[in-house]
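Asks: pasting the sequence and the predicted coordinates here, then a few questions.
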Amino acid sequence: MGERDQGLGLALEPRLEEETSKRRRVGILGGSFNPVHQGHLVIADQVYDKLCLDQVYLMPNYQAPHVDPKAFLDADKRLAMLNLAIAGNDHLAIETLELERKGKSYSYDTMDILTKLHPDTDYYFIIGADMVEYLPTWYRIDDLVDMVQFVGVQRPGYDLATDYPALYVDVPEMAISSTQIRQAVGQGHSIRYLLPEAVRHYIEEEGLYLEP
């Protein structure tokens, strides 16, 4: 009996070591999500699929610089729309760290916290082509590239060229912006199909973005 137990234990050791050493692969897509729209969701889902990630987190920021405060919704409303948008898709989730910290968050500070909280996770930081050219200006960018793998996705009219290490994922190009949606609502135009129906209904029911 003892020999059998010993043999079984030896047989299980490599399997247990393999399971405990398996690292999670998680994408991070940050933004104001004011509101979340189909472009955000397509990017998150396509990166999840093409990079074979375990999950992609949408990470809303608490406040965005250079944004009209009247147009920048409170965190609870933006979070509510995100929850409606990803309902039914287990591949997508929400990371609320920056909302909880409040104030202005640099990507370095946020990812420093996340990598320390989850040392078993490899993070893939997703950015649009419009942000790639600004990477040299990011706070502590040289430290940040050691923490995460940048993933660039194409946007109409932008170049993905950069000296920093980055993966590139081709996604369907959708020229949709949150600004465009807010302006359309304010002008009484249709936003159908620009975002999930549940989010559109929420905007209408809450009377959001009606003020010019």
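Replies: Good, I have the coordinates. Note that the structure is predicted; figures quoted are calculated from it, not measured.
Asks: when you work out contacts or count neighbours from here on, use the C-alpha atoms and nothing else.
Replies: Noted.
Asks: give me the distance between the two termini of stretch 173-191.
Replies: Stretch 173-191 stretches 18 Å from its first residue to its last (CA to CA, to the nearest Å).
Asks: can you give me the buried ones in the helix or strand containing residue 18?
Replies: Using DSSP states H and E, residue 18 sits within helix 2-21. The neighbour-count check on helix 2-21 (16 or more other CA atoms under 10 Å) flags nothing as buried.
Asks: the structure to be compared is supplied as follows:
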Amino acid sequence: MRKVGILGGTFNPPHYGHLIMANEVLSSFDLDEVWFMPNQQPPHKSHADLVHHTDRLNMLGLAIEGNEKFKIERIELEREGRSFTYDTMVELKERHSHEFYFIIGADMIEYLPKWYRIDELIKMVQFIGVNRPAYCHETSYPILNTEIPDITISSSMIRKRIKEGKTTRYFLPDTVRTYIKENHLYES
């Protein structure tokens, strides 16, 4: 049975923090692949700064280009409205016979008690939590934890830097930076 990691998010834009997290989990848990799963409308975030999913897919494709173990899973973009991980995982398990590992940052570990149908979800997938500065790994849920290098890059920080005309070099792949510039994304 294939072992597949799922890394969900808005990827607005995708950056090196996402890529390092995915690569570290891939390696640490000997996964076959990591699927980046952009969501339509996350239930826990505002979508005021969210660019169209076509742009996020294009940027994500550029970000993972050249890594055959990284794939894009579009399932949440196929549905309208809010995306709940439980509903997504039910569908993915119907489509595939893989063993799924859902990758979350420590910020989401603290938020798990509020996830939709969390008690059923933890029976479907194995969660893998990765450290994030200023967040705790402690939880009563059965989560595998792994340490990755502390990376404080965030998509919101990158969007803010772009609006302010500051450099984003070394925060995200050059191909993604070029795409953002050519398409005038996140400008004020």
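Replies: Perfect, thanks for sending it. In this text the structure is predicted, and so the values were computed from the model without any measurement.
Asks: counterpart of the next helix or strand after the helix holding residue 18 of structure 1 in structure 2, which residues?
Replies: Following helix 2-21 of structure 1 in sequence order, the next helix or strand is strand 24-31 (DSSP H and E). Under TM-score structural alignment, the match for strand 24-31 of structure 1 in structure 2 covers residues 2-9.
Asks: what do you get for stretch 178-189 of structure 1?
Replies: Aligned by TM-score structural alignment, stretch 178-189 of structure 1 falls on residues 155-166 of structure 2.
Asks: tell me which stretches of structure 1 form helices.
Replies: Taking DSSP state H, the helices of structure 1 run over residues 2-21, 38-50, 75-86, 97-101, 107-117, 129-132, 141-147, 178-186, 197-206.
Asks: how about the ones you listed in TSV, adding distance to residue 156 of structure 1?
Replies: Shown next, in TSV, are those (distance: least, CA to CA, whole Å):
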stretch	distance to residue 156 of structure 1
helix 2-21	40
helix 38-50	12
helix 75-86	24
helix 97-101	28
helix 107-117	24
helix 129-132	8
helix 141-147	25
helix 178-186	15
helix 197-206	24
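Asks: which stretch among these comes nearest residue 59 of structure 1?
Replies: With CA to CA as the criterion, residue 59 of structure 1 lies closest to helix 97-101 of the helices of structure 1, at 7.4 Å.
Asks: what lies in contact with the closest one?
Replies: With contacts defined as CA atoms under 8 Å, 6 or more residues apart in numbering, helix 97-101 of structure 1 is touched by 59, 60, 61, 62, 75, 105, 110.
Asks: residue 186 of structure 1: which of these is nearest?
Replies: Out of the contacts of helix 97-101 of structure 1, the member with the shortest distance to residue 186 of structure 1 (by CA to CA) is residue 75, at 20.2 Å.
Asks: tell me the residue in structure 2 aligned with the closest one.
Replies: Under the alignment (TM-score structural alignment), residue 75 of structure 1 pairs with residue 53 of structure 2.
Asks: distance check, residue 30 of structure 2 against residue 65 of structure 2.
Replies: 20 Å.
Asks: about what we covered before: among the contacts of helix 97-101 of structure 1, which are in strands?
Replies: 59, 60 (DSSP state E).
Asks: what span of structure 1 is stretch 28-36 of structure 2 aligned with?
Replies: Taking TM-score structural alignment, stretch 28-36 of structure 2 hits residues 50-58 over in structure 1.
Asks: give me the contacts around the match of strand 24-31 of structure 1.
Replies: For stretch 2-9 of structure 2, contacts defined as CA under 8 Å, 6+ apart pick out 22, 25-26, 30-39, 42, 97-104.
Asks: how far off centre is stretch 43-50 of structure 2?
Replies: 14 Å (CA atoms, centre = their mean, to the nearest Å).
Asks: which residues sit against that stretch?
Replies: By CA under 8 Å, 6+ apart, the residues outside stretch 43-50 of structure 2 that reach it are 10, 12, 41, 82, 83, 84, 186.
Asks: go on, stretch 149-162 of structure 1?
Replies: Contact partners of stretch 149-162 of structure 1, identified using CA under 8 Å, 6+ apart, comprise 43, 122-130, 132-133, 165-171, 173-175.
Asks: which among those end up buried?
Replies: With neighbours counted by 16+ other CA under 10 Å, the contacts of stretch 149-162 of structure 1 contain buried members at 43, 122-130, 132-133, 166, 168-169, 171.
Asks: how near is the aligned partner of residue 150 of structure 1 in structure 2 to residue 144 of structure 2?
Replies: Under the alignment (TM-score structural alignment), residue 150 of structure 1 pairs with residue 127 of structure 2. Separation of residue 127 of structure 2 from residue 144 of structure 2 (CA to CA): 6 Å.
Asks: go on, residue 54 of structure 2?
Replies: Counting by CA to CA, the gap from residue 54 of structure 2 to residue 144 of structure 2 is 33 Å.
Asks: next: residue 71 of structure 2.
Replies: Counting by CA to CA - residue 71 of structure 2 and residue 144 of structure 2 are separated by 22 Å.
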